[in-house]
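**Q** Build the 3D model from these lines:
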Amino acid sequence: MKGTRDVQVIPWQGEEQIVVATDASGGVGEKAKDHVHVPYEVVSYYAARVALLECMSVGATPFTFLVQNFSGDEPYQKMIDGINRALGEANQAQATIAGSTESNMVLEQSCLGVTVIGRVHQSALKIGITPKDAGIALLGKPLVGEEVVSQEKDVFPLKQFDELLQEEGVYEIIPVGSKGVKYELEVLAATNEWNTLQVPVNGNVDLTKSSGPATSLLITFDGTMEALLKAKYSSWWTTLASKIST
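**A** Next up is the predicted model:
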């Protein structure tokens, strides 16, 4: 079993590997004591988004979704609806869904956990494959809490993610989570076995801010493709480095 990035990569049959990714949400939902009040469909959509991005970004195809619902029986179907929306936008509607609800105890705040399981051929695994002359860009803006809803236009769309995965000039994609861009850059350096990673700081990017439900993504790309990629994803694109310095 190999732990890399925010996923587990587990050897399976022959050269096929299983990829497991997960996400959790707490204090966000429709209960009176939640910190952020949004419909449960939105809560589950964004939780599913995180897990899907993590799984798919390393080249895996999701085949099943597991749901851990601690918000009561009534919201369960709403949460499933949100997950189905995410699966549809990610072109992964084939994935099955199974789940469980804590119905013996009533919690005062909403809580949800999701796990996605996918499979990938070893040769297609997209971890640690970035050459040292690649560029780095941030797609989307780090957002958290109410910002995710109020600044939705700055969230990199899940609908575009499958297309991004197919881009010939993109080497790796790393969803940015609660630890921020700087942390994910350190992960990128570690998985590519670079001693250091010096990235010119873009004054428009807060490198330590939480990116909530993976509202932004780091990508490494072929520098000769920068103009083309930037034009295609201009609504969300911020160049961090046209060439990596290690």
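**Q** switch to C-alpha atoms for all contacts and neighbour counts from now on
**A** Will do.
**Q** List the contacts of stretch 134-147.
**A** Residues outside stretch 134-147 that contact it (C-alpha atoms under 8 Å, 6 or more residues apart in numbering) are 36, 151, 154-156, 176, 180, 205-206, 209-223, 226, 233, 236-244.
**Q** go on, stretch 227-235?
**A** Outside stretch 227-235, the residues touching it (C-alpha under 8 Å, 6+ apart) are 139, 154, 169, 237.
**Q** ok, 10 Å please
**A** With C-alpha atoms under 10 Å, 6 or more residues apart in numbering as the test, stretch 227-235 has contacts from 137, 139-140, 153-156, 160, 164, 167, 169-170, 221-223, 226, 236-239.
**Q** In contact with the residue in the chain sticking out farthest from the centre, which residues are there?
**A** The C-alpha centroid of the chain is most remote from residue 104, which lies 31.8 Å away (C-alpha atoms, centre = their mean). For residue 104, the contact set (C-alpha under 10 Å, 6+ apart) comprises 70, 72, 73.
**Q** Here is the second sequence; please produce its structure so I can put it next to the first one:
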Amino acid sequence: MRHELKIDEWVITSDNSAAIGEKTQDAVAAPDRVTAKFAARVALLEQWAAGSEPEVILLHNFSGEAQWGRYVEGINEQFKEIGIKTPQLTGSSETNMPTLQSGVAVTMLGRQKRELPAEGLQWFIYGKPLVGPDVLNKREQIADIRKIYDALNKGIIERVWPVGSKGIASEAERLLRRKLDLSEEVDSELSGGPASCVLIGVRPEQIRAMKQHFGVYVYSLETETPR
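**A** Next comes the predicted model:
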């Protein structure tokens, strides 16, 4: 479940993963680097959802001292993927008690940089909801975070909203604060896992450019009313 905290001009976002990693008793086997990368992805998308950019990263490593370097590598990889330098990074590791399963959390502190228009936008789904092994096996269906970053900076889209474990329907209602007649192009009840799909808000005059920019896996959020 995603949470966001604002303190004055600061925006604080966080994501965590448990029992996903390289330990023998993990429920989902995945490279530690990939686990941390996806945790960073969610926290970063939540920063953008608030119109902010991260300035500090806190890494909370419950897996053990050996995993620290691999987690840092994954976070760096996420920022390299979008073409920007990794913000300042600090944190801590559990080194006193051995754990049987992996556990990691990534917290980002940022400042608001962009206005968040609420009116006059049409909303779309980009990417497909995926969770567990599907995140690794169907990567082509995951929303491309570099494309999202470029679309925000170029004004192709105005807003982005990551979809978490409660699915598209829950996030859409939370975002728009009304009941929606959702399109059936994508299952709106499935978990979005590590924000494998996002909601994007677009001005009507930019819809064509948006579809050209993202290419595939773009779907209307709501069922279009017949004219």
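**Q** After superposition, what's the TM-score here?
**A** Once superposed, the chains reach a TM-score of 0.92 (TM-score structural alignment, normalised by the length of the second structure), with 224 aligned residues with a C-alpha RMSD of 1.8 Å.
**Q** Now check the second structure for the residue matching the residue farthest from the centre of the first structure.
**A** Using TM-score structural alignment, the equivalent of residue 104 of the first structure in the second structure is residue 96.
**Q** Likewise for residue 80 of the first structure?
**A** Match for residue 80 of the first structure (TM-score structural alignment): residue 72.
**Q** do residue 145 of the first structure as well
**A** By TM-score structural alignment, residue 145 of the first structure lines up with residue 132.
**Q** for residue 47 of the first structure, same thing?
**A** By TM-score structural alignment, residue 47 of the first structure lines up with residue 39.
**Q** Confirm for me that its match is in contact with residue 77.
**A** No. Using C-alpha atoms under 10 Å, residue 39 of the second structure is not in contact with residue 77, being 11.9 Å away.
**Q** Between those two, which is the more surrounded one?
**A** residue 39 (25 against 18; other C-alpha atoms under 10 Å).
**Q** returning to that earlier point: what touches both of residue 39 and residue 77 of the second structure?
**A** Joint contacts of residue 39 of the second structure and residue 77 (C-alpha under 10 Å, 6+ apart) are residue 71.
**Q** what kind of secondary structure is the residue nearest the centre of the second structure in?
**A** Closest residue to the average C-alpha location of the second structure: residue 42 at 3.0 Å, with C-alpha atoms, centre = their mean. When classified by DSSP: H, G, I helix; E, B strand; the rest coil, residue 42 of the second structure comes out as helix.
**Q** dump the residue contacts of it.
**A** Residue 42 of the second structure is in contact with 2, 13-16, 48, 106-107, 162-164, 193-196, counting by C-alpha under 10 Å, 6+ apart.
**Q** could you redo the last one with a cut-off of 6 Å?
**A** 194, 195 (C-alpha atoms under 6 Å, 6 or more residues apart in numbering).
**Q** try residue 111 of the second structure
**A** Counted by C-alpha under 6 Å, 6+ apart, residue 111 of the second structure has contacts 9, 10, 11, 52, 53.
**Q** Give me the distance between the residue farthest from the centre of the first structure and residue 70 of the first structure.
**A** As judged by C-alpha to C-alpha, to the nearest Å, residue 104 of the first structure and residue 70 of the first structure stand 10 Å apart.
**Q** Stretch 85-97 of the first structure: which residues count as buried?
**A** Judged by neighbour count (16 or more other C-alpha atoms under 10 Å), stretch 85-97 of the first structure contains these buried residues: 85, 86, 87, 89, 90, 92, 95.
**Q** Distance of the equivalent of the fourth one over in the second structure relative to residue 74 of the second structure?
**A** What it means is residue 89 of the first structure. Here residue 89 of the first structure is matched to residue 81 in the second structure, going by TM-score structural alignment. Between residue 81 of the second structure and residue 74 of the second structure the computed distance is 11 Å (C-alpha to C-alpha).
**Q** Leaving out the residues flanking it, which one is nearest to the counterpart of residue 146 of the second structure in the first structure?
**A** Aligned by TM-score structural alignment, residue 146 of the second structure pairs with residue 159 of the first structure. Nearest residue to residue 159 of the first structure, sequence neighbours excluded (C-alpha to C-alpha, 6 or more residues apart in numbering): residue 89, at 4.8 Å.
**Q** circling back to that earlier point, which secondary structure element is home to the match of residue 47 of the first structure?
**A** Assignment of secondary structure by DSSP states H and E places residue 39 of the second structure within helix 32-49.
**Q** repeat for residue 62 of the first structure
**A** Going by DSSP H and E, residue 62 of the first structure is in strand 61-69.
**Q** buried set for that strand?
**A** Under 16+ other C-alpha under 10 Å, the buried positions of strand 61-69 of the first structure are 61, 62, 65, 66, 67, 68, 69.
**Q** hey, where'd the helices end up in the first structure?
**A** Secondary structure of the first structure by DSSP state H: the helices cover 40-57, 76-89, 147-150, 161-165, 180-191, 226-232.
**Q** mind checking which of the ones you listed is nearest residue 29 of the first structure?
**A** The closest of the helices of the first structure to residue 29 of the first structure is helix 40-57. By C-alpha to C-alpha, the value is 5.5 Å.
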